[in-house]
Each structure stands twice: as structure tokens, then as C-alpha cells.
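Novice: Turn this into a model:
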Amino acid sequence: MLKSPRKATMQITRWVSDLDWRLLLLIIPSLSVIVFFSLSSTSIDSSSSLRYFIFNHTFPSFNSYDVVNSPPSGVQNRSKSAVAQRKDELLRSRMAVCLVGGARRFELTGPSIVENVLQVYPNADLFLHSPMDKNAYKFSLLKLAPRLASVRIFKPKPLNETQSQVRVLTASNSPNGIQGLLQYFNLVEGCLQMIEAYQKRKKFTYDWIVRTRVDGYWNAPLGPVNFIPGRYLVPPGSDYGGINDRLGIGDLNTSRVALARLSLIPKLDTAGFQQLNSETAFKAQLTTQRVPYVRKRVPFCIVTDRRYAFPPYRYGVPVAALSSPGPLSGAKCRPCTAACQGQCVAAVMRSLNKGWSWTDWENGSLALCNARGEWERGWEKIFDNVGGNRFASVRKRFAELKKKECIDDFNAMKKRVFSWEAPPPEDICALGLGA
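Specialist: Below is the predicted model:
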């Protein structure tokens, strides 16, 4: 006897449902066995594909706020062990930290560089290359650096602009035109020259060079996964059509190319490049010299006094609140009461050109300042709350620093440094603190 269509349909549905459960009961134990043996047999050797995946995909910089979904505890423990091993390798290596730029707000950024870069890698030799100005006295706080190799504080003067430089570079979007780019490139390559001279005198070579800026504020340590042999590491975002040049980490070979900002311009000219800004010139340097680069989020931002339209749109510049958890990867920032958070940030960032001044913003990692005007009244308290007691105490000390204290600190530095190419401490301190 034929069943009604309705009864037939119900029977088929029950049969399929029973089949689904039977299949699940067969599949789940099998999958469990596969996962168990996969995890048990995985090695943490540097050539392991799991270790490569963890280093390059799961944890971009091994800071707590980088992890969106926590991995299983077994994988997490293995990754921590691998990171510890890598950190030990780096602590046994020879490392140089190249610090460039004007002192500006160094009383705010300097302590974060000391704590989250220099003290994380106390084996690193510090090289400072900076112009002499009224803020240079703030470099006296580098007496806290574990190791001082070379200090060059020079009186800036205009640089000759060659025909190849005029063809290759553009004055657009540079506050001081082509001359501003040349001065910046000179700071970077000059630091490389200081490192090369030190190597020659000491008869050794560095394994790693970290190039960072004086105006960078670090809100977390520089992780060991950012040191990748044979590749030059740069932050994502703030690309301006090229690649972000606000931080670079590489071995000696890749760093020699990346830091040769001036001497490679003739080669870019020969290759036919024209009208490049700093970021596009940087990308051309690496690609023409066949230096592979990798982007990783890094926990620092560039403290700026410049004013920007708010809210930013398309080719605008977002200015992050210093309190943003990040990693901000070199985005512009300042201490402020956040004017844009949550859905407001999503709307603003989606309106920006991702190849220009865009920065990562997902998962509440970014809050924005209204940077149309000067820093808001009471920014000091905002900074102190963000930086904590140690950074706040340095800020307060420099707000009341006396000339004699400044001179004493520089003299303490001079006793430890291998090469001192700078005006006398009395002159540096007098320029910023008065005669």
C-alpha cells in the first residue's frame, strides 16, 4: 500500500536526521584522534610549519591585544616556548638600535623607548642621530639606556639638491619640501654610517639593526617575532602609496639597503622613478634592490603636534588617542580625550583610502582625537593616566629640570658612550633651559 506524500516525506526526514547523527558519531572520534596525534607530534623546531603559521599568522607581535581568538592551550604553550627560545637567541646576538629625529616631545616618548625597546634587548647598542635644537637637552634621559655606542647631535644646515634628487623626489605633502625629505634621509643614512664606523673600530658585525624614531611612543614591548632573517620588517598602514617608513627591523644585509636613503637615489633615477614621496621612495629602494619586506603590526605611534582636519576623509590623516590599545603601527597620535570611538571609528576608517594614511582599527584597537587645534588643556593628566607613574614622573621631572641636572646627566652619558659627536653638554642644556 502506498504511503501518503506527507507520511513519506516525514519518514525520509527522520531517516536523514538519523543518518546525520550516525555520521557525526563516526566522524567526531576520528577527528579527535587526528587532532590529538597532530598536536602531539608537532615540533617547535624553527623549520616546523606549525611554528611558521603561529609566528606569521596567529600572533602578529605576541602582545595580548593582538590575539583575537585565543588558540587552544596546548598550541598557546608551544608558541610561548618558541617565543622564549627566539628571545634567548636575540639576546645572544649583536643588535644595534638606530634612533633618529628631533627631540620635540622626547620627555614623553623617550621613557617608552627605553622601557619597551632598549631594556627589552639590553644587549643592543644605541646610536642616536639628531639635529641640535632647543629640545635636544631632553636626550639627557638616555642616561637610562643599558648600552650607549654613539651619539651625534649636529647643527643642521641645508643640503645640496642634486638633479637626480629633484627628479626622483616630490615636494608634495612634505612640510619642508624636498629639503625636508633630504634632511630626514640624511638622518637615517647617517645613523647607518655611525653603525658601520663602530663595527669597523670594534672589528665585528651586527646581526640586527632596529631603526626607529625619536618621536615614537611605545605602549608595549617590541616582540621577538619582529626579527625575520632575510626580510625587512615594516609596519602596515600609513603607506602613502608606498610602504610605512616609520620603523624598520632587519638583519645587516637588508638594513644596509633600507637605511641607504640618500645614496640609492641615483639608482632610482636610473630606473626611471620620478616624483616619489618618502614612502614610495622607500618601497622603490627595497624592490629595486630585491629586498623582500614583510608587514607586521607593531605597538608604537608617532606623537605629533601637527593639526589635521577632523573627521578625516579619504586622504585625511587619522590621529589616534594615545590611550588606544593598538598596536598602532606608527600612526599619528597625541594624548587627548577621545572624540571618536566604536562605530564612529568604523565609519571614519571605512571612508579613508587604505593605501594612504589608513591604520588598523578593528576590535576596539583605535580611538581618534579631534586634532584640528592644539593639544587640549589638561593633556598632562591624560598622558600620566595612560603612561603610568614611571612615565609621568619623567614628564614632571623634565617640566622642572634645572640646567645643572641636565649637564650632569649628559656628562654621565659621555662617560659611557664610545663616540660623542655633539656640542658640549653646557651648550645643549643652555639652549633649551636658558643660560
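
Novice: From now on I want contacts and neighbour counts done on CA atoms only, so please keep to that.
Specialist: Fine.

Novice: how close does K396 get to R377?
Specialist: K396 sits 16 Å away from R377, taking CA to CA, to the nearest Å as the criterion.

Novice: What ranges does the stretch 1-150 of the chain have for its strands?
Specialist: Listed in chain order, the strands found in the stretch 1-150 of the chain under DSSP state E, counting those that start in this stretch are 95-100, 124-131, 148-154.

Novice: Which other helices and strands does the longest one contact?
Specialist: If I follow you right, that is strand 124-131. For strand 124-131, the packing partners by 3 or more CA pairs under 8 Å, 6 or more residues apart in numbering; DSSP states H and E come out as strand 95-100, strand 148-154, helix 177-202.

Novice: quick one more, to check against the first:
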Amino acid sequence: MKQGRGFRHHLAAAFTGFVDLRSVLALLPPCVLFLTFLTLSSSSSDSPLAGILRPSSSDGLPAAGITNGSRIAICLVGGSRRFELTGPSLVRHLLGEYREADVFLHSPLDGDAYKLSLLKEVAPRISAARIFSPWALPVTAAHKLVLTATGSPNGIQGLLQYFNLVEGCLRMIKKHESRRNFTYGWIIRTRLDGYWSATLGPEAFRRGVYVVPAGSRYGGLNDRLGVGDRATSEVALSRLSLLPRLDRAGLRLLNSESAFRAQLARSRVAWREVRAPFCVVSDRRYRFPPVANGVPVAAMGSPGPLSGAKCRPCQPACAGSCAAKVAKGLDPRWSWTEWRNDSLRLCDASHGWAEGWERVFDRVAGAEAAAKRRKMARLDVATCAEDFKVMREKAARWESPPAKEICRLGLLRRPANSTTKFA
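Specialist: As a prediction, the model looks like this:
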């Protein structure tokens, strides 16, 4: 992933401003420095220090003190590529941890959608599901100014599709709230291609603060997971509808992460970065070893937490002092991932998945997840369609093509190691 020339200029200017300002503050007397700090703390969220000050400005309480009695919505979005690997971990560590939470599913119809049948065991908790055939979204002149296609596999259209998936889930939640005449206290939004190694900690729940994973910022904020109360989630999930505000502010050449940071800042929503126990399973190839603005791909068995970094099941090609050396060379404003205490082990992602990755996954994920992976590999159209039928009948609201269409699309044309190329 590379930055556009204009985007690099904006980042360099902001960072230079921060360095210069820090040098000046170092020369001021303590009393003046304190007054200056107070002034900066209350200034515009677009100031060079905003990203440093805002994450620490949380007045919230740990989850144990605020989630009891509050309704939680869990929003699952994105393509279902490798869901045979990620699905069981998501069900166990996220949906299993918040058993009273309502589930909302928003996913495109593609050759991997049949894998969503793994959600059958949580079907009674699905408040709304929408599996839809994607269509091209209009790309306006403002979109071309605000967004950059650099780093997006499907260009600006790919970004808009991803934003539509996220905001579409918010629309589903709002419709459900309106029908049932209540409001959720919390919304957890995550991706279907995330592999979870543990549960979220209480530090992820802060009232008045939107919580995102640390690292993998790509010049903005990591947007692969978000946890917020109802008010902050309203802003954070409005990925499409807030683009005109960014255009009016004169912001240009933003990728997904920098656009996400800008929409929170412009809406004066504070954020906090925490380490989260999940990674995004990726089939993309990246230069190895990564340097500067390169993309590290973690071994799925890394101790972590990996905070949404790219990962895959592999025998680590670089660990210990090797991983530390690589990580120290990565730009912390870009693709940096926590590496201390031997928490990060790296794959060589310059090629496809190595032969025998299944054995690596089974060892890392455990016997239960391994059994589900093997069961998915043997799935036939009839069983798949029956699983979707059960989900449709038990879910509160279900919108999708016929079950057999979903199953046939993937199972009758399933090549070895099939994946989706979506956003």
C-alpha cells in the first residue's frame, strides 16, 4: 500500500508542524507551557496535537461497569473470504462473549457467501441479515477529490463499497431500533475476515470515546474494528454520508484510514487506541521483509494481540530479534504493529500461502475450529441450503437471494483455496 503524492504532502506537513511546535514548547517556562497545553487541548481537532491529545481524553468507565443492562449490537460486515477460518473464532470469542448481543450481518453475494452458513448456531440472535448482489456506486467529483485510489485493490469504487457496507449496517440497526422502540447502548463493528484469538477487554468500552485498534494506521486510524456508545457509533459508521463534510473542509487524497480519522475529528468525536486480539486474514502478497511503509503480515499463531494487522497461517519466517528489527524499521504512522515481548512473528507474504497451511491453522486454532474447517471443505449444496433455511427461519429479519443460489454460486464452482477479491 502506497500513499498518493498529495497525501504524503499533507502527512509531512502535519508531522513537521508537530515537531516544530514541540521544539518551541520545550523552551517555554512551566507555567506558560501549562497554559499552552490547556489552549491546545480545547482547540480544533485538526491541530497537529489533536491525534495525541484526543485519545487520552476519556471519561469512560470499564465495560464491567457500563455494559450491564445496556443493549449491545454487533455489526458483521464485509466479504466472507476465508470465513471457514475466521467464523468459528468470531463466534467463540466475540458473539460467545456477548451472548445477549443482537447480531447484524451485511455482506455481498459472491463465491464465498455460502460460508456464512457457519452462523447457523447464532441464528436466533440475528436481528437483521442482508446478503446482496453488489452494484456499482456512483463516483462523484467530490469523491475523486476527497479519496485516493492508491492502496485500494478496487480503486475508489472499492472504498465506496466498503463504506456502504459499514453504513448499511448502521441503517439496519436504526430500522430495528425504530421497529422495536428502543436504542442500543453500544455497537461493536467488525469484519468477517477477522480471526479472533481471545475476547475483547473492558478497555474497549468507553462512553463518549470511539475505540479502535492500535497500529496499522496507514496515515489515519485503524478502521478494522470499532467499539462505541450509540452517539459515537452514529458518527463512526457514517462512512458514506460524511464524505461531503470532508469535501467542504477541503480535505484531499484520503485513504480509508485517514478519511476515518478525519470524519471523527470533524465531528469532534474523541478516539482511543487499544490493542485488540484479532487479525485480518489476507491472501494479498506483500514485499518481504517490509520496510518503512511496507505491510507486515503476522503469523496467525503470534502471541499478539495483533490489533487487526494482516495475518495468515504460516511457519514464521522471522521472529524474535528478526521481527523486532523489521518492526523498528516500520513507520509508526503507517503500518507499524506492536512487536515487543516477542508478540509478533512474521510470514513471508511475497508468495501465496505455503503448502501445509491447513496443519498450521489447525494447530493454532484448536481442535474445534479445525473440525469446522474440515466440515466446510466437505459441505454440499443440500446441507448448505438447509443451514441457510434454518437461519432465515430463526432470524428476526433476513434478506438474501434463495439459499440454493448462494450455495451453488460457491460450491459448484469452488476451486482449491478460493477467495474473494472484495474491498
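
Novice: where does the TM-score land?
Specialist: Here the TM-score for the pair of chains, by TM-score structural alignment, normalised by the length of the second structure, is 0.82; 354 aligned residues with a CA RMSD of 1.5 Å.

Novice: Export the strands of the stretch 1-150 of the first structure as CSV, with columns for distance to W356 of the first structure and mean neighbour count.
Specialist: As requested, the strands of the stretch 1-150 of the first structure are exported to CSV (distance: least, CA to CA, whole Å; neighbours: other CA atoms under 10 Å):
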stretch, distance to W356 of the first structure, mean neighbour count
strand 95-100, 23, 24
strand 124-131, 27, 24
strand 148-154, 32, 20
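
Novice: Which one, of those strands, ends up nearest to V168 of the first structure?
Specialist: Distances from V168 of the first structure to each of those were compared using CA to CA; the shortest belongs to strand 95-100, at 23.2 Å.

Novice: so the closest one corresponds to what in the second structure?
Specialist: Following TM-score structural alignment, the partner segment of strand 95-100 of the first structure in the second structure covers residues 72-77.

Novice: And the aligned partner of I243 of the first structure in the second structure, how far from V146 of the second structure?
Specialist: For I243 of the first structure, the aligned residue in the second structure is L221 (criterion: TM-score structural alignment). From L221 of the second structure over to V146 of the second structure the distance is 16 Å, taken as CA to CA.

Novice: and those two? which has more neighbours close in?
Specialist: When L221 of the second structure and V146 are compared for neighbours, L221 comes out ahead with 26 against 22, by other CA atoms under 10 Å.

Novice: what's the spacing between that one and C311 of the second structure?
Specialist: Taking CA to CA as the measure, L221 of the second structure and C311 of the second structure are separated by 19 Å.

Novice: re the thing from before, got the helices and strands packed on strand 124-131 of the first structure as JSON lines, with distance to V294 of the first structure columns?
Specialist: Shown next, in JSON lines, are those (distance: least, CA to CA, whole Å):
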{"stretch": "strand 95-100", "distance to V294 of the first structure": "19"}
{"stretch": "strand 148-154", "distance to V294 of the first structure": "28"}
{"stretch": "helix 177-202", "distance to V294 of the first structure": "20"}
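
Novice: right, and those - which one's nearest P424 of the first structure?
Specialist: Nearest to P424 of the first structure, of all these, is strand 148-154, at 10.2 Å by CA to CA.

Novice: The second structure: matching residues for the closest one?
Specialist: Following TM-score structural alignment, the aligned partner range for strand 148-154 of the first structure in the second structure is 126-132.

Novice: one step back: just so I know, which of the strands of the stretch 1-150 of the first structure lies nearest N219 of the first structure?
Specialist: If you check each of the strands of the stretch 1-150 of the first structure against N219 of the first structure by CA to CA, strand 95-100 wins as the nearest, at 17.2 Å.

Novice: sorry, back to before: average gap between the match of strand 95-100 of the first structure and the first structure?
Specialist: Between stretch 72-77 of the second structure and its aligned partner residues in the first structure, the average distance after superposition works out to 0.5 Å, using mean CA distance after the TM-score superposition for the first structure.

Novice: out of the helices and strands packed on strand 124-131 of the first structure, nearest to L222 of the first structure?
Specialist: Using CA to CA as the criterion, the shortest distance between L222 of the first structure and these is 11.9 Å, found for strand 95-100.

Novice: quick one: that closest one to helix 177-202, angle?
Specialist: Relative orientation of strand 95-100 of the first structure versus helix 177-202 (axes from the mean of the first three to the mean of the last three CA atoms, to 10 degrees): 150 degrees.

Novice: which residues are in contact with strand 95-100 of the first structure?
Specialist: When contacts are taken as CA atoms under 8 Å, 6 or more residues apart in numbering, the neighbours of strand 95-100 of the first structure outside the stretch itself are 118, 123-130, 187-188, 191-192, 195, 206-214.

Novice: 7 Å instead?
Specialist: Counting contacts by CA atoms under 7 Å, 6 or more residues apart in numbering, the residues outside strand 95-100 of the first structure that touch it are 123-130, 187-188, 191, 206-214.

Novice: counterpart of G230 of the first structure in the second structure?
Specialist: Using TM-score structural alignment, G230 of the first structure sits opposite G208 in the second structure.

Novice: Could you report the neighbour count for its match?
Specialist: The burial metric for G208 of the second structure, expressed as a neighbour count using other CA under 10 Å, is 19.

Novice: next one: A422 of the first structure
Specialist: 17.

Novice: Please give me every residue in contact with it.
Specialist: By CA under 7 Å, 6+ apart, A422 of the first structure lies in contact with 152-154.

Novice: same deal with V297 of the second structure?
Specialist: For V297 of the second structure, the set of contacting residues under the criterion of CA under 7 Å, 6+ apart consists of 309-311, 346-347, 349.

Novice: Just among these, which is most surrounded?
Specialist: Of all the contacts of V297 of the second structure, the highest neighbour tally under other CA under 10 Å goes to A309, namely 31 neighbours.

Novice: What residue in the first structure is paired with that one?
Specialist: That one, A309 of the second structure, aligns with A331 by TM-score structural alignment.

Novice: Against C340 of the first structure, how distant is the nearest residue to its match once chain neighbours are set aside?
Specialist: Sequence neighbours aside, C301 is the residue nearest to A331 of the first structure in space, at 5.0 Å (criterion: CA to CA, 6 or more residues apart in numbering). Taking CA to CA as the measure, C301 of the first structure and C340 of the first structure are separated by 18 Å.

Novice: what about these two, which has more around it?
Specialist: Neighbours of C301 of the first structure and C340, each counted by other CA under 10 Å, are more numerous for C301; the result is 28 against 20.

Novice: I'd guess the more buried one is in a strand, am I close?
Specialist: Yes: according to DSSP: H, G, I helix; E, B strand; the rest coil, C301 of the first structure belongs to a strand.

Novice: Spit out the contact partners of the aligned partner of it in the second structure.
Specialist: Matched across to the second structure, C301 of the first structure falls on C279, judged by TM-score structural alignment. Contacts were defined as CA under 7 Å, 6+ apart; by that measure C279 of the second structure touches 194-196, 306-311.
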